[in-house]
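Colleague: Starting from these lines, generate the structure:
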Amino acid sequence: MIKPLTSAILLALASFSTQAAEFVLTDAATGRDVGNWQVSSKSLGIDAATPFSIEKRRLHGGKQEGVDILVVNNGVMEITLVPTRGMGIYQVKSGDLRLGWDSPVKEIVNPAFIDLESRNGLGWLDGFNEMMVRCGYEWTGHPGVDENGQLLSLHGRVQNTPASSVKVIIDDQAPHRIRILGEVSERTFKKAELVTATELSVEPGSNRFELHDALTNRADYVDEYQIIYHSNFGTPILEAGAKFVTAASEISPFNDYARKGLHSWQTYLAPTKDFDEMVFNLKPKGDAEGNTLAVLHNQAGNAGVAVGYNIQQLPVLTLWKNTDTKQQGYVTGIEPGTSYAYNTKYQRPLGLVPKIQPGETKHFDLSYTLLRNADETTTALSQVAKLQGSDPVREVKQPQVDLSKK
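Modeller: The predicted structure is shown next:
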C-alpha cells in the first residue's frame, strides 16, 4: 500500500508544478528573505497576451527604513503592497487614474517606529497613508478603555504587524492569474492567537483585483474579533461634486457633528479648511448570495472605483468623509466591516463584536475595480441600482451610539 500511495503523491505534485510557478519571498519559520527580487512573464518564458511583472524592493531612509514593498504590474495597473505593514495596499495606479490619497505621512512607515498607544491610543495615525488598511483583528474602532480596563488603540494592530510569510504564485496556464499570499499573526500570551492568511489575486490585463482573507483562531479558547477594510481614495477621483453610491437600507450619522451633513452624504466638497471628518453608518443591501457594491466616482462620472464585498461576511459599511485641505489629507473612506468605527465596548450592545471559536476560520472576500471611463462607471452604477431596487435609503437622524453621554 505504501508504494502506490507514494507514487500518487509524486504524480499530484508533478501535476501541480506544471500549473503554477511559486516563489517564497519571506518565511519567518526558516529565516528566509530574498531581499530585492523580481520576476516577469518574460523571465518565466510565458508568452502572455498582456506582459506582467512583480518586483520586491526594500526601502531605505527615514521611518521607511527596512520596509518591504511588492509592486505588481499586470499590464493595466500597478498595485503596491506592503508586507511590512500587514499586507496593506499603498496605492494602485493606472495611467492618470490612482486609487490612494495624499496623506501628511509621506513615507511608508516601518511599524518599529510607531507606538500605537501614544496620543491616548492614536499612534496608528503616525503611519496612516495607504489605500487599503486592514483594521483589526483583535479589535478595531476608535481608541478607548474597554470594559476590562484595557486601552484599545485606534483600529487595532494588524496593519502595523509585518507578515511572517510572503509567497507569489503565478499560474502557468492562461490567463496566468497572479496571487500574492501573506500570513499576519496577532499572538499575545494569555490574550489572543489570531492568524490571518491574506491573498491578493489579479489577472494580467484586468482592471479588477480581489482580496481573499482567512482569519483563524489558533487558540484553545473562544475569542472576539473585528475587522474593517479601510479603503481610502483622494484625487483625482475625489473632487468637488464627486459622488458616492451604494445599495443600503439605512444610513445614520456616527455622531452629532455628522448629523448636519446627512442631507448631502452622497456628494463631496472641494478641499475645505476647518472641515472636520464626517462619518456615517450604513446598513448595506446585497443580492441573494449577499454580494453588494459601493461606487465612488468623480464629478464628470468618467472615472472612479467600485468596491465589492459580501454582507454575510462584512455586514456593515462606514463612510468616512474627510474633505479637509489637500495638505491635511483630502480623502474619503469606503469601509466594509464587521463593525462600525465606535470603540469596541459601544459595539457589543449593537451585536457588532462577533466571536470566533477555537480552530474556526472566518473568510472575507472583496474586490476593487478601476472605473476608467463613463461606460464602466455607468455599468457599476447600474449594478448598484439593481441591488437597491425601488426602496430608498432610509435616513436616520439619531446616531446609533450617544457619545455625548459616554
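
Colleague: only C-alpha atoms for contact and neighbour calcs from this point on.
Modeller: OK.

Colleague: what's the burial count for residue 5?
Modeller: Per other C-alpha atoms under 10 Å, the neighbour tally for residue 5 reads 10.

Colleague: Another sequence for comparison is provided below:
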Amino acid sequence: MAIQKQAWEHKLSNHLQLGGIETAVLDNGPGRGTRIAWINTGAGLRYKVVIDRAMDIADAFFNQHSLAWISHGGVTAPQRLTDKGLDWLQTFGGGLMTTCGLTHVGGPESDEYGERGLHGPISNTPAEIISIIQPDPVNGQMEMSITGIIQQVQVLGPQLVLKRTISGTLGKAGIRVHDEVINRGNTTAPHMLLYHFNFGWPLVDEGADICWEGDWRSRAGNPDHIFRQDNNYKKCMAPQDSHAGGGEEAAIIDVAAGADGWCTCGIHNAGLALALSLRFKKQQLPVLTNWQHWGKGEYVMGLEPGTHPPTGQAKARREGTLIMMTPGESRHYELQVDLLHTAAAIEQFKTDLSTSIHH
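Modeller: Below is the predicted model of the structure:
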C-alpha cells in the first residue's frame, strides 16, 4: 500500500520532531532516581509515565492545559514499606492514572487472610521494561508503545504479574492502556483492580461537566452533601471549606455501556472547549467510582473504573464478588483516553454517553 503523502515528507530528520517516547531518570527531590518516560503524541497531548511506579501516568498536558491533579508530594520514589494502613497516601502523587490492586482496592483492613493497606502495593512497585517501540513516520509507522512487567509476588504466597502496555498513534491525542494480569503462582489468588484517574485544574474547574451514565449509590460514610438526588452532582464545584483535610464524597456507579460493550465517561469543560473521554469495557471493569474532593489547594475529581468498588477484599469476599484467579489464569483490561477539541468530536462524545445502555 502506498504511503499517503504527508506535509512533512522529506522534511524530517528525526521522529522526535513530531513526537515519540523519551526515557529519563529524575535527579532531584523526593522522586530522585525514579525512572520515567515522557510520551509526546505529536497532537498536543504529552504525558509522563512513571516506570518505577507500575508505569502509572503522572503529569499530562493538552496544549497549554494541565489535565491531571498532582498531589503536594508529586512523583516520589516507590516505597514498599508504605503498604501498611493509610501510608499509601504519603506517596500518592495523584497524576492522571494510579493503579490500585492487584489483590485489594479500598481502605486498610486485616483478617484471617492477612493485613492489607490502602489500595494495595502495586503502585509502589517498579516495572521491568521489556519493549519500547518508537514511531517511524518516514516509513509510515505511526504507532508507538512501551511495555513493562510489574510483579506483586511473595515467596510461598500469591504470584500476580501485571504486564502493561501503554501505546498511542503519532498525530492522535489519545492514550491506550492494555493490561494483562497473570497468576504465575501455584495457588489460587484473589484479584481486585482499580484505575484511579485524577483530574485537576484547569480541566476540572467550576461549572465543568462530569460525564457518566448509570445507576449509582452513595458510598457508605458519605455526608451526602453532593451525592443526593436533588443536587447536580455532575457539575464541578468551587473549592469547599467542608472538604478540608479528609473531606470528600464518592458515588459507586453501575456504569452504562454502549451496544459495543464499551463504557464512556469523562469531563467536558466548555470554557476550554475541551473534553476528555475515558472508555473501558463493561465486561472487564463493571464498576465506576466518582470521587469528588473539592479541598482548597487540594482540588481534584476522580473517575475510577474497577473490577470492584474500592470497598476492600474482605467485603468482596463476603459478598461473593471477589475474583479468584487459578494458577496460570490471566485477565485482560483495556482503557482508552482521548482529548476532544472540535465541536463535532465533543458532540459525538455526548451522543455516546446519552445512547449508553442502562443495565
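
Colleague: Residue in the first structure paired with residue 78 of the second structure?
Modeller: Using TM-score structural alignment, the partner of residue 78 of the second structure in the first structure is residue 111.

Colleague: For that match, which non-adjacent residue is spatially closest?
Modeller: residue 160 (5.1 Å; C-alpha to C-alpha, 6 or more residues apart in numbering).

Colleague: same question, residue 275 of the first structure
Modeller: residue 324 (5.2 Å).

Colleague: Map that neighbour onto the second structure.
Modeller: Per TM-score structural alignment, residue 324 of the first structure is aligned with residue 295.

Colleague: And residue 268 of the first structure, by the same measure?
Modeller: Using TM-score structural alignment, residue 268 of the first structure lines up with residue 236 in the second structure.

Colleague: what's its match in contact with, if anything?
Modeller: Neighbouring residues of residue 236 of the second structure by C-alpha atoms under 8 Å, 6 or more residues apart in numbering: 204, 205, 206, 207, 208, 209, 210.

Colleague: Repeat that for residue 352 of the first structure.
Modeller: For residue 352 of the first structure, the contacting residues are 338, 339, 340, by C-alpha under 8 Å, 6+ apart.

Colleague: do you know how far it is from residue 85 of the first structure?
Modeller: 26 Å (C-alpha to C-alpha, to the nearest Å).

Colleague: go on, residue 91 of the first structure?
Modeller: For residue 91 of the first structure relative to residue 85 of the first structure (C-alpha to C-alpha), the value is 13 Å.

Colleague: higher neighbour count, those two?
Modeller: Legend: neighbour count by other C-alpha under 10 Å for residue 91 of the first structure and residue 85, higher for residue 85 (28 against 21).

Colleague: what lines up against that one once you look at the second structure?
Modeller: With TM-score structural alignment as the criterion, residue 85 of the first structure matches residue 53.

Colleague: same check, this time on residue 66 of the first structure
Modeller: Using TM-score structural alignment, residue 66 of the first structure pairs with residue 33 in the second structure.

Colleague: Residue 80 of the second structure versus its match, what's the distance?
Modeller: For residue 33 of the second structure, the distance to residue 80 of the second structure - C-alpha to C-alpha - is 15 Å.

Colleague: Could you give the number of residues near the match of residue 324 of the first structure?
Modeller: Residue 295 of the second structure: 19 neighbours (other C-alpha under 10 Å).

Colleague: ok so, going back, which of the contacts of residue 236 of the second structure are conserved in the first structure?
Modeller: Compared against the first structure with both residues aligned by TM-score structural alignment, their matches' C-alpha atoms under 8 Å, the contacts of residue 236 of the second structure retain 204, 205, 206, 207, 208, 209.

Colleague: quick one: which of these is most hemmed in?
Modeller: Going by other C-alpha under 10 Å, residue 204 tops these with 25 neighbours.

Colleague: Now the aligned partner of that one in the first structure: closest residue in space, sequence neighbours ignored.
Modeller: When the first structure is aligned by TM-score structural alignment, the residue opposite residue 204 of the second structure is residue 238. Leaving aside its chain neighbours, residue 238 of the first structure sits nearest to residue 298 (6.0 Å; criterion: C-alpha to C-alpha, 6+ apart).

Colleague: again with residue 31 of the second structure
Modeller: Using C-alpha to C-alpha, 6+ apart and skipping the chain neighbours, the partner closest in space to residue 31 of the second structure is residue 76 (3.9 Å).

Colleague: thinking again about what came up before, what separation do you get for the match of residue 66 of the first structure and residue 190 of the second structure?
Modeller: 32 Å.

Colleague: Settle it for me: which of those two has more neighbours?
Modeller: Just comparing residue 33 of the second structure and residue 190: by other C-alpha under 10 Å the higher neighbour count belongs to residue 190, 18 against 15.

Colleague: My guess is that one contacts residue 327. True?
Modeller: No. Residue 190 of the second structure lies out of contact with residue 327 (C-alpha atoms under 8 Å); the separation is 11.1 Å.
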